[in-house]
Structures are given as structure tokens and as C-alpha cells.
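# Prediction below, plus the sequence it came from.
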Amino acid sequence: MADNCNLVSILGVLLILTIFHNPIIVNAGEGVPNVALFTFGDSYYDAGNKVYLSKDKNPPQVNWPYGKSRDDPNGKFSDGHIIPDFIAEFMAIPNGVPPALKPDANVTRGVSFAVTDASILGSPVESMTLSQQVAKFESIISNWTSDYIKRSLFMIYIGTEDYLNYIQKHPDADATKQQAFVTSVITQLNTDIKSLTNLGARKFVVQLLAPLGCLPIVRQDYKTGNDCYELLNDLAKQHNEKIGPMLNDFANSPAIDGFQFTVFDFYDAIIRRTQRSLNYRFYVSNASCCGVGTHNAYGCGKLNVHSKLCDYQRSYLFFDGRHNSEKAQEEMANLLYAADPNVIQPLTVRELIVYPNGEKMREFWVPNKFSARRRLPSQDSYARFSAY
């Protein structure tokens, strides 16, 4: 018996040594096809396009402390990486996707068309509407084959500017006028997505709007203190609830073969971190790390503004008045790529990438019943879901 025990012990030691000598390494992009990533939208996805459109030769986003976490102020509104950077990393795209307006950019594995201040409606100054971004994509589409475009990923996040500008200009708009404006925004978004499908795009990731009333810049502008500005939150929710059904219609349309999509509930992910910030190890969720004012919401990166800068940006949900810290952006990217269906559905981004090209979807978007259900104030309903 003793000899048998000794033999088992020796075999166990040898097994452990073998595992450590030949570790199993899972690389980014493993099991994912070599496809491109195309991003459209506003400053949340802007890889640096605004720098090429701005009359300001030294815009804030190219100055420290932007890029602080990586010692690289590179034109992005973050202390480091933004969501598309992490998605590109997961897809094994070297160096992420470049801005479309950068001369001689290597666009082999995709490109960013997103521009700061972009909107769905209107004519933004020194920026591009979503339809203009789609037109830019069309102008350089010869860089990729039609088959490659069909297999590649198209990510969209836009709408913040539309609703911030609308409420600024129409603070007393009644519910009917608000609904009409939301409908006009969604109608144009539908048209722009249809234009992308006409150019061959088939795999879409649409990120829902954040709770806009909880942005530090909104809290500061509307003097809400620790509260969110619920009028803007309501508009964001009205917008968001129309996205899933719209994409379901595209997927079920006989006119568009093989349309595939997923929806990321960015609103839900941010509101959880706003209301239960310590569950996610964010110690400040109502003010930003960099800026001036009651919520440090203005002036980050501007050379003529003596901005405050927090000691440790990873403890903040927001880095500046509108944009999340790199830590939060990384969390969002992980939720996008492989998360619980409560926050991204009907597929994760990884599932969407590997889903057979041209095949009809078997699952579709459904309302998030848990998020929609009304709860008593005493219920700590977020504590059970701190994983996302």
C-alpha cells in the first residue's frame, strides 16, 4: 500500500512539472477568423479622426493627461484604450484600427470612421454625421473584397450629441415632441444601417446609449448634484428600446440576406456602476478624474485650463466629463466580447464573428425583462449581478 501511495505521489509531481513546463496558453484571437473591424460613431469610438478635422492645431485629446495610463496621448478621449481597442486586441488585430482620416493608414484589418461630436441628425461642426461616415467608408471600399466585408464586424455607437443638443435647445419639450424627435433619430439610423448593408456589411454590433443624465458634464450643467438628470435618461431609454426591434426587422427582412447582429446594453452596464459603484471597485462614479467644476467635467487636456487630476484614475468610472476611464472601457469590451445575455444579446461579439456567414439567425433580440421590471427601493437588486 505504501509503495502504491509513493508511486501516486511521484506521478502527481511529474504531472505538475509537465504542466508548468508546457503551459496551455490561450492567445487573443484564437479560434476567431481573420476579419476586419469597422467602427462608426462619436467620441466613444473615435480613434483620432477629430484631430484631422479640428481647426485647433493642439486639441485637448492629444495632450496629457489623455493617454495617461499608457503614456500616450493619441487623440482618443480616454486615459488609455477605448472599447474598440480592446475588441481589436481580442480579434488579434495588430495595433488596433486606425482613424480613417489618417494619411497612409494601414486599413487591412479595418478602420475607425467615428468622429468626436458626430451625430445622427444635423450638421455637426468639424465632425461628420453617421451618413457622412458611411459615405467615407464607401469612398475607400476598394481596399477590401466584398466577401471580406461580409465576414467583418461593424460596430456603431452614436446618438449622444443628438439628445444633448435637443434638450439644450428644447428644455420644455413635452412628451409628444420628445417621442417625435426620438422617432426621427431612429428613422435616420435605420437608413444609415441600410446603407451599410447595401455596401455589403452583414455583421453589426450596436451599443445602446449610456444613461446620458448621469454623465458628469450633465450633472454639472444642470446642477443635479449627486442625482442624474432624468429627462435625458428617459430620452436615452426611449431611443434604446427601439434599437432591438429595428435590428430584428433587418434580420427578418427577405431583402437583406444573412443580416446578423447583437445589441450591447451599455445603459444597464453603466447604471449599475453608477448606482452600485463599489461592487465594481469604482470609488467615484458621479464626477470625472480630470477637469474643472463641481464634477470636474470641463477642460481636461486644454492647455489654458488648470484642470484637476485625480490621484488614481482606475478608481473613477469617468475619466473626463463624458468618457469612461480605461478600466471601465476594458470592462465594457469584455462584456461585449463574452458576457451574460442580460447585457449583450442575442450573441456575444465572439459568437457573432464566428457565426456562419450568410446564415439566418436562430435567436433574436428580446426585451431585458429583468432591467424593465420595477423594484422596491429597498431591494438591492444590483448586488447579485456585479459580474457585469
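That came through, no problem.
# C-alpha from now on. contacts and neighbour counts both.
OK.
# Output the contacting helices and strands for the helix or strand harbouring S285.
Here S285 sits within strand 284-288, counting by DSSP states H and E. With contacts defined as 3 or more C-alpha pairs under 8 Å, 6 or more residues apart in numbering; DSSP states H and E, the secondary structure elements packing on strand 284-288 are helix 216-221, helix 266-275, strand 316-318.
# and N334, which of the ones you listed is closest to it?
In terms of C-alpha to C-alpha, the element of the helices and strands packed on strand 284-288 nearest to N334 is helix 266-275, at 11.6 Å.
# Can you list the buried residues in stretch 97-114?
In terms of neighbour count (16 or more other C-alpha atoms under 10 Å), stretch 97-114 has its buried residues at V97, P98, P99, A100, L101, V107, R109, G110, V111, S112, F113, A114.
# actually stretch 164-183, not the one I typed
Neighbour-count burial for stretch 164-183, with 16+ other C-alpha under 10 Å as criterion, is recorded at L164, Q178, F181, V182.
# Now the last one: closest residue in space that isn't a chain neighbour?
Of all residues not flanking V182 in the chain, H239 sits nearest, at 5.9 Å (C-alpha to C-alpha, 6 or more residues apart in numbering).
# Pull the contacting residues for the one you found.
For H239, the residues meeting the contact criterion (C-alpha atoms under 8 Å, 6 or more residues apart in numbering) are V182, I186, L209.
# for comparison:
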Amino acid sequence: MAKQLAITFLPFLPLLLFTSITEMVEGTKKTYGVTDSNTVKLFVFGDSYVDTGNFLDSPSYRAPYGMTNPGKPAGRFSDGRVLSDYIASFLKIDTPTPYSLKNSSNLQYGINFAHGGVGIFETLTKGPNMTVQIDSLENLVQQNVYTKQDLESSVALVAVSGNDYTAFLVNNKSITEIKSFTETLIKQLSTNVQRIHNLGVNKIAIGLLEPIGCLPQITVVTFHLACVDLLNLVSQNHNEVLLQTVKQLNEQVGKSVFVTLDLYNAFLSTIKMMQENQDENLRLLNPLLKPCCNGDGFKNSCGVVDDKGEKKYSLCDKPEDSFFWDYVHPSQNGWNSVYTQLQSSLGQLTDKN
């Protein structure tokens, strides 16, 4: 499963709840024969929150993923569109081609390098981490698929980190060193985004870490009725360090190259708004933090069937009323609401300063 807080995280919950906060506190544009001198391009790096089809062996290629849009599985970890689709629409371009399809598709709108389950470092899922994803862009520039001018007029989207925390907790069996891990993680993220800028991209949007204590795989311990606020402290610390780092990077280059997208508060605000609009009786029967595609027990088995073809998951009646699609990923409705919250920040991506 892609971008997930592994089930093995749950045994550490009691320890986390009793750990002090201080311990926790991360010219011509040519693309494969297509010439376009005006279109902005979008280059996407990250994990399943922005992957649009690179994880070819994932559940995202099985029903019911994609049931809302386009009506069939489309390699997205949602019932429909994901964050990168909405960012592309904001830029008034088509969604960039997944890197896995680069030899058979038009690349005039950019490329999506994101891969479900990966991170800044190596994680629990095999796939290209962020460094490898940037290597792929650099190779395309060296091959003259994209020119320096292409990159200078384009935008990069970076959404990554959640899987790094999962891998850290699983591999280390401890949360006591999570603060130092956050610093190491963001130091490498800083190196990565500077590298994207050095390749020529002058606008780079970096997503803050979502409130991991609100993900259904965690809120199962509250019967999906409430977020685990102490777990959200990990996200808060990560975001504080990242915001300071981005400020320093912009000061170094002397302009606003790096823009942050506040996924943390966009998630919380959307969840709160949807809860307030939800019928009280429905809230008890189908709490908002419960995924629409609900797996068996603690497993994120959305899209999984057994040897007899029997589904190992159940679906809610109205995906459009759900914020979460599965145990980790927002629904199309959820992402649309988050995107609405982010639009004021997205305006900076088209600012020439």
C-alpha cells in the first residue's frame, strides 16, 4: 500500500501518548516533437498524494479506485482526482504525463515523477525516492527533452515525507529520536528542492505534512470519531522546521522561489467544515474520519479480492460525502476541498517575483 502509516505504528501509540512533547518536536519549447512556446509545464515529485499512475503494481489500478473519475481505475490513490490534478487545473494545463508513460505520451505539460509509497529517503515500498525522481528530470534535460527555458517558465510540485516517518518508526522501533530525524529529513528535502531550482525551475511548491493523527489508519483507535492530537505534534514540528527552512532558502536566492502549501491546516479546516455540515445521526453511523472504501480490520485492503473473487472491502453509499477514500488517502471530494483551501497560496506560483 502506498503512502501509509504502517499498522506497526499502532503498537507505539501508548508510548507516544506518554512521551513528552519536547521529545517529539520535522526560446522554443520542445518535448518529444511537440513545440509549444507558451504553455507552462508542471513537474511533480513525491508520493501517492500526487502520483497519477507511476506505481504500476499498486491497488490504484484495481476497482473501486477511480470509480468517480474517470469511472475506472486510473493509477490514482483515490476514487477520482488527486492534488496534482487540481494544481494542473489551477495552472490551466492538462495533468502532466506519468513518467512511466513518457515514451508513449505527449510531454508538453510536464511530467509526474511521483510514486506511491516512496519518500525522501528509502521507505517500506520499493520505488524511486525523491533523489531518483530528480535524477530522472535531470536526465531528460541532458537529453534535451526539456530545455533550460522550459524549466524557467515552469512549476514544480513537491509532496513527500509521510512514508519517511512510517519507515523510521518501523525500522527504529522508537519515537524518542523523531525530532532529530525530522531535522535530518528536512535537511535532505532542502538539498532536493535546491537541486530542482538549480536545474532551472523558478517556482517550487512544497506541501507541508498533513495531520497524520487524523488519518483513518490511526483514528481507528477512536472509532474514527476524533483525530489523535498528540500524533499531530509530529506533523506540527515537521512543518515548523520546514517553514523556517523555506524562509531561509528564499532569503538566500533573494526572491520567492519556494512556496509552501499548508496541507496540515487545509485538512483540519476541511474536516471541521464537513463535520459541522454533517447530520448528527449520520455522523454517529458514518463518522467523517472513516474511509469510504473500508478494508478488513486494520488492513488497507481497498480494491483487494480473495482467491474466489470476494471483495475484502466495503464501500460507503456516497463517496462525495467522504473526506477520506481509504485508510490514508483523501477522496476526490476531499482533495477538491483541500485545493479550495490552498488557492490563495497557489497564486504565488504565477507571480513573476
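That came through fine. Just so we're clear, the structure is a prediction, and the values are computed from it rather than from any experiment.
# Any idea what the TM-score is?
The TM-score (TM-score structural alignment, normalised by the length of structure 2) is 0.79; 301 aligned residues with a C-alpha RMSD of 2.1 Å.
# would you list the contacts of H239 of structure 1 in JSON lines and tack on secondary structure and distance to N252 of structure 1?
Compiled in JSON lines, the contacts of H239 of structure 1 are given as follows (DSSP: H, G, I helix; E, B strand; the rest coil; distance: C-alpha to C-alpha, whole Å):
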{"residue": "V182", "secondary structure": "helix", "distance to N252 of structure 1": "23"}
{"residue": "I186", "secondary structure": "helix", "distance to N252 of structure 1": "18"}
{"residue": "L209", "secondary structure": "coil", "distance to N252 of structure 1": "24"}
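# F168 of structure 2: which element?
F168 of structure 2 belongs to helix 162-172 when elements are defined using DSSP H and E.
# how close does that helix sit to structure 1?
Superposing on structure 1 places helix 162-172 of structure 2 at an average distance of 2.2 Å from its equivalents, by mean C-alpha distance after the TM-score superposition for structure 1.
# Against which helices or strands is that helix packed?
Judged by 3+ C-alpha pairs under 8 Å, 6+ apart, helix 162-172 of structure 2 is in contact with no other helix or strand.
# Please, where are all the helices along the stretch 201-350 of structure 1?
Across the stretch 201-350 of structure 1, reading from the start of the chain, the helices by DSSP state H, counting those that start in this stretch fall at 216-221, 230-252, 266-275, 326-337, 349-354.
# residues in structure 2 aligned with the helix or strand following the last one?
Using DSSP H and E, the helix or strand that follows helix 349-354 of structure 1 in sequence is helix 369-372. Residues of structure 2 aligning with helix 369-372 of structure 1 are absent, taking TM-score structural alignment as the criterion.
# Packing partners of helix 369-372 of structure 1?
With 3+ C-alpha pairs under 8 Å, 6+ apart as the test, helix 369-372 of structure 1 has no helix or strand packed against it.
# Strands of structure 1, residue ranges please.
Here structure 1 has its strands, by DSSP state E, at 37-41, 110-112, 153-157, 203-207, 260-264, 284-288, 290-291, 308-309, 316-318, 344-345.
# how far apart are the fifth one and its match in structure 2?
Once superposed with structure 2, the aligned residues differ from strand 260-264 of structure 1 by a mean of 1.8 Å; criterion: mean C-alpha distance after the TM-score superposition for structure 1.
# what does that strand correspond to over in structure 2?
Taking TM-score structural alignment as the measure, structure 2 aligns residues 257-261 with strand 260-264 of structure 1.
# circling back to that earlier point, pull the distance from the strand holding S285 of structure 1 to the chain's centre.
19 Å (C-alpha atoms, centre = their mean, to the nearest Å).
# Pull the residues that contact it.
Outside of strand 284-288 of structure 1, the residues that reach it under the criterion C-alpha under 8 Å, 6+ apart are 214-216, 219, 226, 273-274, 277, 295-297, 315-321.
# Stretch 306-319 of structure 1 spans what distance, first to last residue?
Taking C-alpha to C-alpha, to the nearest Å as the measure, stretch 306-319 of structure 1 stretches 16 Å from start to finish.
# which residues in structure 2 does that stretch match up with?
If you align by TM-score structural alignment, stretch 306-319 of structure 1 falls on residues 312-325 of structure 2.
# ok, L285 of structure 2 - how many residues close by?
Neighbouring residues of L285 of structure 2 were enumerated by other C-alpha atoms under 10 Å; the total is 8.
# Excluding chain neighbours, what is closest to L215 of structure 1?
Counting by C-alpha to C-alpha, 6+ apart, the residue nearest L215 of structure 1 is R322, at 5.7 Å.
# That neighbour is in contact with C214, isn't it?
No: if you go by C-alpha atoms under 8 Å, R322 of structure 1 and C214 don't touch, sitting 9.4 Å apart.
# of the two, who's got more company?
Set side by side, R322 of structure 1 and C214 show unequal neighbour counts under other C-alpha under 10 Å, the larger going to C214 at 25 against 22.
# Neighbours of I196 of structure 2, how many?
For I196 of structure 2, the count of nearby residues is 20 (other C-alpha under 10 Å).
# list the contacts for the nearest residue to it once chain neighbours are set aside?
With sequence-adjacent residues excluded and distances taken as C-alpha to C-alpha, 6+ apart, I196 of structure 2 is closest to I134, at 7.0 Å. I134 of structure 2 is in contact with F45, N192, R195, I196, counting by C-alpha under 8 Å, 6+ apart.
# Distance check, I134 of structure 2 against V246 of structure 2.
I134 of structure 2 sits at a distance of 19 Å from V246 of structure 2 (criterion: C-alpha to C-alpha).
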